[in-house]
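Trainee: What shape does this take:
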Amino acid sequence: MPVQSLDIAEPFFSVRVIENVKSHPITGKTIVLNLSESPIAVQKQTLAHLQSAIIVDTVIEPVDHAVVIERIADYEDEDALFQRVRETWPSAFKVRGEERLRGVSHYMSPKVWIGKYGFTFYHSGSVPLNVGLHRDHAFCPVPGFREVHTQIVGFGKMQQCRERDVDTLYLEEPMAPGATHRPMYDANGNYPWHQFETITPSIFMAVEMLPDGAMPPQGV
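Mentor: As a prediction, the model looks like this:
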């Protein structure tokens, strides 16, 4: 199926996974994340593997594998949007049960797996968020797990630390709408201690990528 719609971010955003098309028209402000090793042409620019941008009223080509998020410019009142999201999505702690998420203003959409790719939206409601540094992804026992995050609404920062202590911070990437941080994993899927931290209340998308031999986990 060249274009597959995902309902995980409804009624707030329209999300589509696009595969193996020569071209795809973009209408209005839309975030495009390239999931393929092959570049996507945008006029005379390109999006490389795991790069994203806000694309407006143009054509992207060719598209081997990408995810697009539409209707990102529909909300003049972001506070009202966030309130509706909190009324719709459960807390991440309720879904995932991780102790680091207890009492944290962090909410998540349903997750959907398309092959080896998992897609989830998160709303981070407080500043600071204090979601907690982490580096393990226990649900994937096969080496090579990968994950990136794409900012949808609001501003944040992805932080990497030498130890499980923010005072050991060594790399921080600002996250604005349309931005995806650089991959932080090594060839074996090993991660540093890392966390997403808010600058403003935010919504972002997580894309998880399973290695060969791994199966999508049950639940989350």
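Trainee: alpha carbons only for contacts and neighbour counts from here, please
Mentor: Fine.
Trainee: Quick check: the closest residue to Val56 other than its chain neighbours vs Val166, distance?
Mentor: Excluding its sequence neighbours, the residue lying closest to Val56 (CA to CA, 6 or more residues apart in numbering) is Lys29, at 4.7 Å. Going from Lys29 to Val166 by CA to CA, to the nearest Å gives 35 Å.
Trainee: same question, Asp64
Mentor: 38 Å.
Trainee: Please enumerate the helices of this protein.
Mentor: 78-88, 92-96 (DSSP state H).
Trainee: quick one, which of the ones you listed is packed in tightest?
Mentor: Of the helices of the chain, the one with the most neighbours on average (mean count of other CA atoms under 10 Å) is helix 92-96, at a mean of 16.
Trainee: returning to what we had before: of all the helices of the chain, which one is nearest Leu50?
Mentor: helix 92-96 (24.7 Å; CA to CA).
Trainee: burial of Pro177, as a residue count?
Mentor: Neighbour count of Pro177, defined by other CA atoms under 10 Å: 20.
Trainee: Now the second one, please; I'll put the structures next to each other:
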Amino acid sequence: MNRNIVRPLELGTPRIPALLVENVDHYRVQGPAVVVNPHPDPVRLDVAPSVTIPALSSTILTGTTIVSAPSVIVVAATDAPAADVIRAPGWHLLSELMPSFPPATPLWKGPQAAAGSARLDAPHLLGERADRRQEETFDIRVNLWYAPAGTDCAIHDEHDFIEIHTQITGVGRMQKFHARDHSTLYQDIPMAPGYTTPQPFCRTAPDGGYRYPWHQYRADTDCVWLAVEYHRPAR
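Mentor: The predicted structure follows:
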């Protein structure tokens, strides 16, 4: 099997190039780059003492070798103005794609790209049981988002996939609420570049889907972040 298969991820960001590296075997990250481990097992780095990128997590690497992994997502770390990204083709205000979304909310979505697959035991991954059992293959899809400073990106509770979020530029936060009301905030997760929310927010539902709490992204500064989505392949 070929090793270190590198494929560009077309995320609509010429100034923030992104790569998928599959069958990782002593792959050197020149960096600086945000490196996401989208798998349920840690990824070891070739440094001493031993360091790993934990499951469904990320870090910023420079001049570092990844020992092995099914795949990693590598996004260039940059200090370019975050607002520059939406000038590239393929970016849309979310209200253009989803007419029901509040048109006054300046939330922009970039083009989505396929990023390989991962083997997951969803109930174990989501903390519903301690032991790891039968795994399923999930397709991974990724896209970037942009929001300017001070944007509340809308409280919602519906997704038909598992997702995590990785901060690329700026400072923001993922927030959870008891109801669709900002005054019911109960968890606030600060996010700086290189940070991923390692515990997906959802739980499995009886119909095979996923149940999310009320949640939103909030941009403290101008922000670009990466959504990593896990979809069951269509049957």
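Trainee: Pull the contacting residues for the residue opposite Asn190 of structure 1 in structure 2 once aligned.
Mentor: Per TM-score structural alignment, the equivalent position to Asn190 of structure 1 in structure 2 is Arg211. Arg211 of structure 2 makes contact with 157-159, 202-205 under the criterion CA atoms under 8 Å, 6 or more residues apart in numbering.
Trainee: what's the burial count for the residue nearest to Val56 of structure 1?
Mentor: 19.
Trainee: In structure 2, what sits opposite it in the alignment?
Mentor: Aligned partner of Lys29 of structure 1 by TM-score structural alignment: Pro32.
Trainee: Assess the claim that that match and Asp79 are in contact.
Mentor: No - at 10.9 Å, Pro32 of structure 2 and Asp79 do not qualify as touching, with contact defined as CA atoms under 8 Å.
Trainee: And the residue nearest to Leu81 of structure 1 when sequence neighbours are not counted, how close does it get to Gly132 of structure 1?
Mentor: Sequence neighbours aside, Tyr75 is the residue nearest to Leu81 of structure 1 in space, at 6.9 Å (criterion: CA to CA, 6+ apart). Using CA to CA, we find Tyr75 of structure 1 at a distance of 29 Å from Gly132 of structure 1.
Trainee: Pick out whichever of the two has more residues nearby.
Mentor: Between Tyr75 of structure 1 and Gly132, Gly132 has the larger neighbour count (other CA under 10 Å), namely 17 against 12.
Trainee: Let me know how buried the aligned residue in structure 2 for Val148 of structure 1 is, in neighbour terms.
Mentor: Counting by TM-score structural alignment, Val148 of structure 1 lines up with Ile164 in structure 2. Residues near Ile164 of structure 2, counting by other CA under 10 Å, number 20.
Trainee: now swap in the one 5 residues further on and tell me
Mentor: Thr169 of structure 2 is flanked by 25 other residues according to other CA under 10 Å.
Trainee: ditto for Val47 of structure 2
Mentor: 12.
Trainee: so what's Met174 of structure 2 up against?
Mentor: Contacts of Met174 of structure 2 by CA under 8 Å, 6+ apart are 188-191, 215-218.
Trainee: which residue packs closest to the equivalent of it over in structure 1, ignoring adjacent ones?
Mentor: Matched across to structure 1, Met174 of structure 2 falls on Met158, judged by TM-score structural alignment. In this structure, Met158 of structure 1 finds its nearest non-sequential neighbour in Phe196, 4.6 Å apart by CA to CA, 6+ apart.
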